[in-house]
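Trainee: with the sequence up front, the predicted model follows.
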Amino acid sequence: MSKTDVQQSRRPSLRKLRIDVQEMRTELEAGFDSPREALAWFQRLTVRTRGEIPQRRYQQIAEEFPPTPGHDRGPFLEALLADHAAPDTAYDSQEVRRYFWAWSVLPAFHRALRQLRKDAGSYVGETKEAQDVSRMRYIAMRPAIDEIDRDQAGVLEAFLDGFDEPADVLNWGERLQLATHGEPVQPDLPGGFATRLYTEGVAADVLPETSNTAMLTRTDDTHTRAREWLAAKLLLPAFNRGVRDLAGRAGEEADTAGDEIGDAPSWEVGR
């Protein structure tokens, strides 16, 4: 960001959230090279809209992801892909992306900003540099939101990569709890999601019809698509619920790029 673009604000967290969301729109308009890249974008969008994307929207998104190579991608997913990745669409992909932004993301940003304004800090008596929104380190100036963003990105990447063996799901399941802020992935089913993946996977040799071992460990197109489908269907909605619960609890910290992580900010926050 150039010096002429620097923004000063007495309530910088509100403007920082707008910058965070604006960056997502830039990525959306450029399109994505693969469904996996689109999934990673949806995860980041979930955090930056503070869990305000409706759950039903994630259900619709999941329907766009084919569970196997024998199923076609949905038209919305095709429109999300960059032109060179989906060259045969018969509609204006850019317009579809902008329509999604207008009808799904802008309303979510509106709700997120209304929630954030309740506890957005006001900074008084500081220099212009201290109010420079472009230098703020964290998403919406909330370290806990940044932290769950990293947790979710790591958990999603590990799941999409697949596991060396079913037992690796146990460690992944612990990380999943942090990424969802303790929200269940499948609220209507007994046992945790990772527990079910592990126990059903271990039974692969005995009960192959109930096993997820191949889906968890194989990297061929069939099982890669199955993991992408599950991530869209189950992980993204759980991430969304977790961020929504955390958003109202996350404290503000005026830490700027260049500050040492962990140092207490020198600013006084006026309410």
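Mentor: Received the coordinates, thanks.

Trainee: use CA for all of it now, contacts and neighbours both
Mentor: Noted.

Trainee: beyond the helix or strand containing residue 226, next helix or strand please.
Mentor: Taking DSSP states H and E as the criterion, residue 226 maps to helix 221-230. Sequence-wise, the next helix or strand beyond helix 221-230 is helix 236-247, with elements assigned using DSSP H and E.

Trainee: now for that following helix, which elements pack on it?
Mentor: For helix 236-247, the contact count by 3 or more CA pairs under 8 Å, 6 or more residues apart in numbering; DSSP states H and E identifies helix 35-48, helix 55-62, helix 143-161 as packing neighbours.

Trainee: one more structure, for comparison:
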Amino acid sequence: MSSSTRSRRSTRPALEVLDRDHDRLLYDGDVRRDPPIQPLADGFTSLWMALSWYQAASVRTLGHVESVLEPRQIMPESPVFDDLLRRSETGSYVRQRLVESMDDACDLAFRQFRDRAKERLEDDDESVTIDPENERNPLMRPAFERLDTGQSKALRELWTGFDSRREVTRWLRSVTAVTNGEKPQGAVNDLERSSPLMEALLDSESDGATLTRYRFAVSTLLPACNAAARTLRGSESANVDSDMGKWERG
């Protein structure tokens, strides 16, 4: 068996899984995941689904989703916000253009992951059959599954709000692990200085508080999620500056 044949065998399974991951993000969705992935082409039924999609895309594109769709572009004041949330007549066209543009982000992830894909098999002489339809680990890597699950859990806890300041600060400390250490520096102090934000985190009832928590997640957590996906690869580092103030409109 030639070395080129062994190389193709060792890289194909993980790369096929990654390609299928991208199809689910853009076209098919993934109801197996909790929360499910709603495909970008169809748009999102709620703010929560938009937030969840972006976090899932961060993991599955190694953070390169932001090269096409920055976190700020899913803020309510963004020109494409209504299109993403199925609230405009032009939504289908705009989303299709975004899907087409996302090819670039997917290509970047594919190219940067392809060399690491060789590490999946311990014995290159063994032929391994992997069905991308059944693989549950993004990129066929348990580490990315843990990252995805941890980030999704942190976002869900933020989305529903907290009962006490102690819960808030403990949650914020837990964000360090699920963002691979990319949480903005000084986040706790910034949070303590922002009374309106703290009030929103402790208010699980009002729509206004929910929107504030959404803004906080988009401006502060999603950039950290992108950075975490990049640093988990082990070949690219990224720093996330403190951005706590951007949860406010404008």
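Mentor: Cool, the structure landed. If you're wondering where the values come from, they're calculated on a predicted model, not measured in any experiment.

Trainee: TM-score for this pair?
Mentor: For this chain pair, the superposition-based TM-score is 0.76 by TM-score structural alignment, normalised by the length of the second structure; 212 aligned residues with a CA RMSD of 2.4 Å.

Trainee: just to revisit the earlier point, residues in the second structure aligned with the helix holding residue 226 of the first structure?
Mentor: Mapped onto the second structure with TM-score structural alignment as the criterion, helix 221-230 of the first structure occupies residues 207-216.

Trainee: what is the mean deviation of the matching stretch from its aligned residues in the first structure?
Mentor: After superposition onto the first structure, the average distance of stretch 207-216 of the second structure to its aligned residues comes to 1.0 Å, using mean CA distance after the TM-score superposition for the first structure.

Trainee: what residues of that stretch count as buried?
Mentor: Along stretch 207-216 of the second structure, these residues count as buried under the neighbour rule (16 or more other CA atoms under 10 Å): 209-216.

Trainee: stretch 144-162 of the second structure now?
Mentor: Residues of stretch 144-162 of the second structure classed as buried under the neighbour-count rule (16+ other CA under 10 Å) are 144-145, 147-155, 158-162.

Trainee: where does it end up in the first structure?
Mentor: Stretch 144-162 of the second structure corresponds to residues 145-163 of the first structure when matched by TM-score structural alignment.

Trainee: and for the alignment partner in the first structure of residue 104 of the second structure, the neighbour number?
Mentor: Structural alignment (TM-score structural alignment) places residue 104 of the second structure against residue 107 in the first structure. When neighbours are counted by other CA atoms under 10 Å, residue 107 of the first structure registers 16.

Trainee: host element of residue 107 of the first structure?
Mentor: With the criterion set as DSSP H and E, the secondary-structure element containing residue 107 of the first structure is helix 106-116.

Trainee: that helix vs the second structure, average distance?
Mentor: On superposition with the second structure, the average gap between helix 106-116 of the first structure and its aligned counterparts reaches 0.7 Å (mean CA distance after the TM-score superposition for the first structure).

Trainee: buried stuff in that helix?
Mentor: Using 16+ other CA under 10 Å as the test for burial, helix 106-116 of the first structure gives 107-109, 111-113, 116.

Trainee: same question, stretch 163-175 of the first structure
Mentor: 163, 166, 169, 172-173, 175.

Trainee: those residues: which two are farthest apart?
Mentor: Every pair in these was compared (CA to CA); the two farthest apart turn out to be 166 and 175, at 15.4 Å.

Trainee: the helix holding residue 226 of the first structure vs helix 55-62, what angle?
Mentor: Using axes from the mean of the first three to the mean of the last three CA atoms, to 10 degrees, the interaxial angle of helix 221-230 of the first structure with respect to helix 55-62 works out to 170 degrees.

Trainee: chain center to helix 221-230 of the first structure: distance?
Mentor: Helix 221-230 of the first structure has its C-alpha centroid displaced from the chain centroid by 19 Å (CA atoms, centre = their mean, to the nearest Å).

Trainee: stretch 76-96 of the first structure now?
Mentor: If you compare the mean C-alpha spot of stretch 76-96 of the first structure with that of the full chain, they lie 22 Å apart, counting by CA atoms, centre = their mean.

Trainee: residues of that stretch that come out buried?
Mentor: Neighbour counts using 16+ other CA under 10 Å place 76-83, 86, 93-94, 96 of stretch 76-96 of the first structure among the buried residues.

Trainee: who does the helix holding residue 226 of the first structure touch, helix- and strand-wise?
Mentor: Contact here means 3+ CA pairs under 8 Å, 6+ apart; on that basis helix 221-230 of the first structure packs against helix 35-48, helix 143-161, helix 213-217.

Trainee: for residue 164 of the first structure, which non-adjacent residue is spatially closest?
Mentor: Closest residue to residue 164 of the first structure apart from its sequence neighbours, by CA to CA, 6 or more residues apart in numbering: residue 217 at 5.8 Å.

Trainee: let me redo that: residue 78 of the second structure
Mentor: Distances taken as CA to CA, 6+ apart put residue 72 closest to residue 78 of the second structure, at 7.1 Å, once the chain neighbours are dropped.

Trainee: quick check, central residue of the second structure?
Mentor: By CA atoms, centre = their mean, the second structure has its centre lying nearest to residue 55, at 2.0 Å.

Trainee: the first structure: which residue goes with that residue?
Mentor: Taking TM-score structural alignment for the superposition, residue 55 of the second structure sits opposite residue 43 in the first structure.
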